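Chemist: Sequence and predicted structure, then a few things I'm wondering about:
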Amino acid sequence: MNNLLLSALNPIAFNLGPIQVHWYGIIIATGVILAVTLAVQEGKRQGIDPDNIYDMILWALPVALICARAYYVIFQWGYYKNNPGEIIRIWDGGIAIYGSLIGAMIVVILFCRSRFIPVWKMLDVAAPTVIMAQAIGRWGNFMNQEAFGKVTSLQFLQGLHLPQFIINQMNISGAYRQPTFLYESIWSFLGFLVLIFLRHNPGLFKRGEIFLAYVMWYSFGRFFVEGMRTDSLYWGPLRVSQILSIVLFVGALVILVIRRRNNQDVWYVNKEISKQED
């Protein structure tokens, strides 16, 4: 078995002259491209012009990236204040999903209001594709050996029946680690499957509830996975992502209940979709 234990994967995919192209960036970009493609398809079903989605993405991507990095840097300021030159080194990792979601949310709301597009409709279109992109993006953390958990044993990892290349990559600084990136990736992908299979079920969702279901699904799983990680961002003694997960889960649930009680907005039914397409 020892002969199978190879070195970690190279985070550099290839070089373009002096420029190093990292797997991290390739994987993130792949997730984004797939997400946009699926969002455009669903947007057409919901009567949203593809050009509006493309225009929104042109604004949302840079803002989400800046916010993701800013979120990470703020909670790691003790390090970055002494190493300001590393703040822009996003290719080495260190971008926070929650930061990117906050930034993207602001852009979606402002953009939709400027184009007179129902915000909840756009959020419902985007939600399943976003969680799919998150599932893919965690493999960028895998290549950079980030988002890992506590020290574990080789026997434990083998007991999970993981491919050998994952086991090898979880050997970090001389110790095997819990593959928490994988746990979150699987949870996010399951959420993607649940949302896409249920979102057109007549009478199940009201407009906006696909997005709210996404928020609750992701934040619920992230709370537990975050508790297993050893590279969390902290606010005092508390893990930032766990605090935010609780706030988001409870907030989304409260909004869903209030909107249901007030009988707000419309149901997603096939008849409604067909009218929009006409």
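Modeler: Yep, it's here.
Chemist: can we go C-alpha only for contacts and neighbour counts from here?
Modeler: Fine.
Chemist: Pull the number of nearby residues for Lys206.
Modeler: When counting by other C-alpha atoms under 10 Å, one arrives at 22 neighbours for Lys206.
Chemist: typo on my end, it should be Val247
Modeler: 14.
Chemist: So what touches the host helix or strand of it?
Modeler: Counting by DSSP states H and E, the element that carries Val247 is helix 240-261. Residues from elsewhere that reach helix 240-261 (C-alpha atoms under 8 Å, 6 or more residues apart in numbering): 98, 209, 212-213, 215-217, 219-220, 222-224, 226-227, 232-234, 265.
Chemist: Now that helix: buried residues?
Modeler: Of the residues in helix 240-261, those buried under the neighbour-count criterion (16 or more other C-alpha atoms under 10 Å) are 240-242, 245-246, 248-250, 252-253, 256.
Chemist: can you check stretch 195-202 too?
Modeler: Of the residues in stretch 195-202, those buried under the neighbour-count criterion (16+ other C-alpha under 10 Å) are 195-196, 199.
Chemist: how about the buried residues of helix 240-261 in a markdown table, adding distance to Arg69?
Modeler: Formatted as a markdown table, the buried residues of helix 240-261 follow (distance: C-alpha to C-alpha, whole Å):
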| residue | distance to Arg69 |
| --- | --- |
| Val240 | 15 |
| Ser241 | 15 |
| Gln242 | 18 |
| Ser245 | 19 |
| Ile246 | 22 |
| Leu248 | 20 |
| Phe249 | 23 |
| Val250 | 26 |
| Ala252 | 25 |
| Leu253 | 28 |
| Leu256 | 30 |
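Chemist: quick one: the strands in the protein?
Modeler: Taking DSSP state E as the criterion, the chain carries its strands at 12-16, 19-22, 151-152, 171-172, 175-177, 234-235, 238-239.
Chemist: now the fifth one, how far from the chain's geometric center?
Modeler: What separates the centre of strand 175-177 from the centre of its chain is 25 Å, taken as C-alpha atoms, centre = their mean, to the nearest Å.
Chemist: Stretch 27-38 now?
Modeler: Using C-alpha atoms, centre = their mean, the mean C-alpha position of stretch 27-38 is found 11 Å from that of the whole chain.
Chemist: this is the other structure I want to compare:
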Amino acid sequence: MFPYLFEIGGFQVRIYSVMYLIAVLIALYFARKKSKKMGINPNHTENIVIFAFLGGILGARIYYVLFKWEYYSQFPLEIIAIWHGGLAIHGGIIGGIITAYLVGKHYGIKLFTFGDIILPFLLLGQGIGRFGNFANGEAHGVPVITPPSIIFKMQNIFPEFWHKVLNTLNLSNTPEGMSKLAEMIDKNREIIINFQGKMYELKEYVPWGISFPPKYNPPAYQEFGTLAVHPTFFYEMILNVIFASILIYFWKNDDNIGKGFITGLYLIFYGIIRFFVSFFRADDLMMWMFRAPHVASFVMIISGIIIIALKRRNI
């Protein structure tokens, strides 16, 4: 809700950037510590982390641009304007893996060894970074008045449902129009929507929704006005920290380093986390009628299972 810590001469120190800087420093500290213990040059590991981070940003941007090519083909200069937003985590993971493999090959450090060393803290860092999304008012969920039966669909029917809501209530698709709907909900008005032959009631289905004010004009306000939305950034933050704690437990045992077990678990864990959270997300990229993160997360889960199975068989 407050995107920057302070501003000097037009330059803003943004909370989002600070969160990821903290995440990288934590990852570097523990990666160096474990590398030294495992007889690996910590400077080499540090270089891989830095390059993988940069490769991850590049991959996240390329992934996002490809899915939004209809827009970026019209405004090519916007492709490099990452300060306007537009990074996709799955693209970041792909970019980070490719970069880590290439730089690690230069130093003679195997990808699974590096993965086992760093991935518990990557997952932790992803959780820390989600606080930056909260500060920016982005990566938010759908309004909490959305019926669960609309949310939990493999095919994303929310946009169609929301269009029906606005048409039924004769509301404009603007922050002001959405805010009027928020006022109607606050007054406990009974609102029934006929959608695809079924009747749905708009009401507060969970009490922990977050409403974003117009100050700073965050993406959540631009999309839903003052309607309370699912705090998906906190959903993912909590799950990331929980699963990162499990990975760190295995990371503490040096015998697990280099086996690919932690790497496989990371892919499975984050695949599960993102698959679940994506049901609630309002801004996910789409792949036909499906959410792109669902497809990517499914691939991650299967890949993690295969890695663990093959490594256990010493393949």
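Modeler: Everything's here; your move. Just so we're clear, the structure is a prediction, and the values are computed from it rather than from any experiment.
Chemist: Give the buried subset of the contacts of helix 240-261 of the first structure as a PyMOL selection command.
Modeler: Entered in PyMOL, the line below selects the buried ones among those, by 16+ other C-alpha under 10 Å:
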select buried, resi 98+209+212+213+215+216+217+219+220+222+223+226+232+233
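Chemist: Which ones among the contacts of helix 240-261 of the first structure map onto helices?
Modeler: Counting by DSSP state H, the members of these that fall within helices are 98, 209, 212-213, 215-217, 219-220, 222-224, 226.
Chemist: In a markdown table, list those along with distance to Ala175 of the first structure.
Modeler: Output for those, formatted as a markdown table (distance: C-alpha to C-alpha, whole Å):
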| residue | distance to Ala175 of the first structure |
| --- | --- |
| Tyr98 | 28 |
| Glu209 | 43 |
| Leu212 | 39 |
| Ala213 | 37 |
| Val215 | 34 |
| Met216 | 34 |
| Trp217 | 31 |
| Ser219 | 29 |
| Phe220 | 29 |
| Arg222 | 24 |
| Phe223 | 25 |
| Phe224 | 22 |
| Glu226 | 20 |
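Chemist: quick revisit: nearest to Arg115 of the first structure among the buried residues of stretch 195-202 of the first structure?
Modeler: Of all those, the one with the least separation from Arg115 of the first structure (C-alpha to C-alpha) is Arg199, at 24.4 Å.
Chemist: Quick check: the aligned residue for that closest one in the second structure?
Modeler: In the second structure, the position corresponding to Arg199 of the first structure is occupied by Trp251, as judged by TM-score structural alignment.
Chemist: shouldn't its match be in contact with Gly258?
Modeler: No - counting by C-alpha atoms under 8 Å, Trp251 of the second structure does not reach Gly258; the two are 10.4 Å apart.
Chemist: Which neighbours do these two have in common?
Modeler: Residues touching both Trp251 of the second structure and Gly258 (C-alpha under 8 Å, 6+ apart): Asp116.
Chemist: which ones are touching the match of Arg199 of the first structure?
Modeler: For Trp251 of the second structure, the contact set (C-alpha under 8 Å, 6+ apart) comprises 116-117, 120, 257, 262.
Chemist: do that again at 10 Å, thanks
Modeler: The contact partners of Trp251 of the second structure, taken as C-alpha atoms under 10 Å, 6 or more residues apart in numbering, are 34, 116-121, 244-245, 257, 261-262.
Chemist: Of these - the most surrounded one?
Modeler: Ranked by the number of neighbours (other C-alpha under 10 Å), the contacts of Trp251 of the second structure place Ile117 first, at 30 neighbours.
Chemist: The first structure: which residue goes with that residue?
Modeler: Pairing criterion TM-score structural alignment: the partner of Ile117 of the second structure within the first structure is identified as Val125.
Chemist: List the contacts of its match.
Modeler: Taking C-alpha under 10 Å, 6+ apart as the definition of contact, the neighbours of Val125 of the first structure are 38-46, 48, 53, 196, 199, 208, 210-211.
Chemist: of the ones in helices among the contacts of helix 240-261 of the first structure, closest to Gly149 of the first structure?
Modeler: Distance to Gly149 of the first structure across those (C-alpha to C-alpha) is lowest for Glu226, with 8.7 Å.
Chemist: Residue in the second structure paired with the closest one?
Modeler: With TM-score structural alignment as the matching criterion, the partner of Glu226 of the first structure in the second structure is Ser278.
Chemist: Check the gap between that match and His140 of the second structure for me.
Modeler: Ser278 of the second structure is 10 Å from His140 of the second structure, where distance means C-alpha to C-alpha, to the nearest Å.
Chemist: To what extent is Tyr270 of the second structure buried, counted in neighbours?
Modeler: Tyr270 of the second structure - counted by other C-alpha under 10 Å - has 23 other residues nearby.
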